[in-house]
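> No letters, just coordinates:
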C-alpha cells in the first residue's frame, strides 16, 4: 500500500470512527451526553436523532457513490456541534479539556476535505464546477 491508497481510507476512517465512538454515549444516555443535550434544549429527541444522523453519515462515508453525501452530512452535523460549543456549551464541557470540541473540529476538517475531493459527485456542485 502506498500513500495514494492509504490517504482516502484515512480521510474516511477518522471522521467515521469519531462519529461512531460517540454513538455509545448518545444511545446509552450517558450523563455527559444528556447534560449536553439538556443544555441545548434537545434532550432526548435531539440526542437520539443526531446519533442516528451520525450513524448514517459514518456509513455513507464508506460507500463510494455516497461518500460525498456522508461528508456533507458530517459537515452539517459538525457545524451544529461547533456552533453549540461556541455559543452555549463552551469549548470545555464538564472538564473534558476541550476533547469534544477538538473532535468536532477534526471531523469538520476531514469531512470538508472529502466534500471538496468528491465535489464533482454532488449534483449542485457538479453544475458549478464543470
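That came through, no problem. Just so it is clear, the model here is predicted, and its values are computed rather than measured.

> Only C-alpha atoms from now on, for both contacts and neighbour counts.
OK.

> do you know how far the most centrally placed residue in the chain is from residue 35?
For the chain, the residue nearest the mean C-alpha position is residue 74 (3.8 Å; C-alpha atoms, centre = their mean). As judged by C-alpha to C-alpha, to the nearest Å, residue 74 and residue 35 stand 22 Å apart.

> same question, residue 23
15 Å.

> and if you look at residue 11?
According to C-alpha to C-alpha, residue 11 stands 30 Å off from residue 35.

> Between those two, point out the one with more neighbours.
Of the pair residue 11 and residue 35, residue 11 is the one with more neighbours under other C-alpha atoms under 10 Å, namely 19 against 16.

> I'd say that one and residue 115 touch.
No. Applying C-alpha atoms under 8 Å as the test, residue 11 and residue 115 come out as separate, 10.6 Å apart.

> Below is an additional structure, to be compared with the one above:
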C-alpha cells in the first residue's frame, strides 16, 4: 500500500510534536512538573504519559500499526485538551496557549490518520487465535 505525501506529513507533524514534549517530561522540566502537580498526578502521570506518547509515536510511523498509534495519540491528546479546558486553562505559565495549540494540532492529525484508516477499525476488534 502506497502512502501519500499528505499522510506522511500528517504523521510527521503528530510524531514531532509528541516526541518533542518527551524531553520536558522525562527530564523533569519545571513546566511539566507544574502541570502534573496541578493535576495531582506528578510524577507518575508525567512519566506515564511520556511513555504512552513515545509508544504512540513509534506506532504511528510503522505503516501496519499507524491506526493503533493514532488511536493512542488521539486518546492522549483528548486527555491533554480536557485537562487544559477544565483544570489548567488554555494558557499555562504564560506560554500563550502553545501547549494547548500543540495538543489540538496533534489531536487533529491523529483524527485524520484514524479517518484514513477507518476501514481497518473492525479488524482491531477481531480476535485471532
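That came through fine. None of these values were measured; they are calculated from a predicted model.

> Structure 2: helices as residue ranges?
With DSSP state H as the definition, structure 2 shows helices at residue ranges 5-20, 22-26, 30-38, 44-61, 66-83, 98-116, 121-124.

> Ok, which of those comes nearest residue 91 of structure 2?
Taking C-alpha to C-alpha, helix 98-116 is the member of those nearest to residue 91 of structure 2, at 7.4 Å.

> and the angle from the closest one to helix 5-20?
140 degrees (axes from the mean of the first three to the mean of the last three C-alpha atoms, to 10 degrees).

> and helix 98-116 of structure 2, how far from structure 1 on average?
Helix 98-116 of structure 2, aligned to structure 1 and superposed, deviates on average by 0.3 Å (mean C-alpha distance after the TM-score superposition for structure 1).

> which other residues reach that helix?
For helix 98-116 of structure 2, the surrounding residues in contact (C-alpha atoms under 8 Å, 6 or more residues apart in numbering) are 7, 10-11, 13-14, 17-18, 66-67, 70-71, 73-74, 77-78, 80-81, 84, 90-92.

> Can you say which of these are buried?
10-11, 13-14, 17-18, 66-67, 70-71, 73-74, 77-78, 80-81, 84, 90, 92 (16 or more other C-alpha atoms under 10 Å).

> Could you look over the helices of structure 2 and pick the most buried one?
Of all these, helix 66-83 carries the top mean neighbour count, a mean of 21, counting by mean count of other C-alpha atoms under 10 Å.

> Which strands or helices does that helix pack on?
Using 3 or more C-alpha pairs under 8 Å, 6 or more residues apart in numbering; DSSP states H and E, the elements in contact with helix 66-83 of structure 2 are helix 44-61, helix 98-116.
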